[in-house]
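Visitor: No sequence on hand, only this structure:
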């Protein structure tokens, strides 16, 4: 169900482009679901299940949109929509009461020569 809701929210933001020639074998939805599967699992591109399309096609769409800034534009628009509906809390809390440094960052001896 989350896939469907996410795709429906993204659909108006997707680039519209009809290429002349043969119709695509895989739908944009399948390819985007393949990209989402890969980024969610962290698996190699070659392990993307075939139900999402051939891995080369899924990767090709991902890289093409990455080079053209499409993913950044989609993220920006989704964040703007969510923020206008009050769904995003922009509070950040950082706790830095303990910050440990590596021993070499504290001036420890290096190869027998102390600084």
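Guide: Great, that's in hand. Remember, predicted model here, so these are calculated numbers, not experimental data. Residues are numbered from 1 along each chain as shown.
Visitor: alpha carbons only for contacts and neighbour counts from here, please
Guide: Fine.
Visitor: Burial check on residue 9, number of neighbours?
Guide: When neighbours are defined as other Cα atoms under 10 Å, residue 9 has 13 of them.
Visitor: nearest spatial neighbour of it, skipping sequence neighbours?
Guide: Spatial nearest neighbour of residue 9, excluding adjacent residues (Cα to Cα, 6 or more residues apart in numbering): residue 78 at 7.9 Å.
Visitor: ok, second structure coming up, stack it against the first:
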């Protein structure tokens, strides 16, 4: 049974070629189980130590995540997924950023410390 935060068979098959193989010879956690744990962790926002036991020891998941992040595994997966979506026309690369919601601290605009008493002119201030 696939749970809500777990990878489907199609998703798993898509990323399988980019997963590094173990070179150590000792038995380790199944990559699918680890990936499902990593996906669950980031979709729920939980701490590593609060991972459900069905994904295996949290320290093993965290170690595998850090190793795959450091060696570029996740970046290769992302680039491949983007290329596939781009080739099939599933991606619209138009991006719009609305800066009206960006908040800045008053000092980011060069305001003087001390508030209005420190102002030397009567000109209104704006960010």
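Guide: Yes, it's here. Note that the structure is predicted; figures quoted are calculated from it, not measured.
Visitor: the helices in structure 1, which residues?
Guide: 2-10, 28-41, 55-68, 70-84 (DSSP state H).
Visitor: Mind reading off the mean deviation between the last one and structure 2?
Guide: Between helix 70-84 of structure 1 and its aligned partner residues in structure 2, the average distance after superposition works out to 1.1 Å, using mean Cα distance after the TM-score superposition for structure 1.
Visitor: how about that helix, aligned to which bit of structure 2?
Guide: Counting by TM-score structural alignment, helix 70-84 of structure 1 falls onto residues 73-87 of structure 2.
Visitor: Other residues contacting that stretch?
Guide: Around stretch 73-87 of structure 2, the neighbours that count as contacts under Cα atoms under 8 Å, 6 or more residues apart in numbering are 15, 18, 19, 20, 68, 69, 91.
Visitor: Try it again at 10 Å.
Guide: Under the criterion Cα atoms under 10 Å, 6 or more residues apart in numbering, residues 14-20, 65, 67-69, 72, 88-93 lie in contact with stretch 73-87 of structure 2.
Visitor: How about stretch 29-48 of structure 1?
Guide: When contacts are defined by Cα under 10 Å, 6+ apart, stretch 29-48 of structure 1 is touched by residues 3-4, 6-8, 11, 27-28, 49-62.
Visitor: What residues of it count as buried?
Guide: Within stretch 29-48 of structure 1, the residues that qualify as buried are 31, 32, 33, 34, 35, 36, 37, 38, 45, 48, counting by 16 or more other Cα atoms under 10 Å.
Visitor: Would you format those as a markdown table with distance to residue 105 of structure 1 included?
Guide: A markdown table is the format used below for the buried residues of stretch 29-48 of structure 1 (distance: Cα to Cα, whole Å):
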| residue | distance to residue 105 of structure 1 |
| --- | --- |
| 31 | 46 |
| 32 | 44 |
| 33 | 44 |
| 34 | 43 |
| 35 | 40 |
| 36 | 39 |
| 37 | 40 |
| 38 | 37 |
| 45 | 38 |
| 48 | 42 |
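Visitor: and residue 105 of structure 2, how many neighbours?
Guide: Number of residues near residue 105 of structure 2 (other Cα under 10 Å) recorded here: 9.
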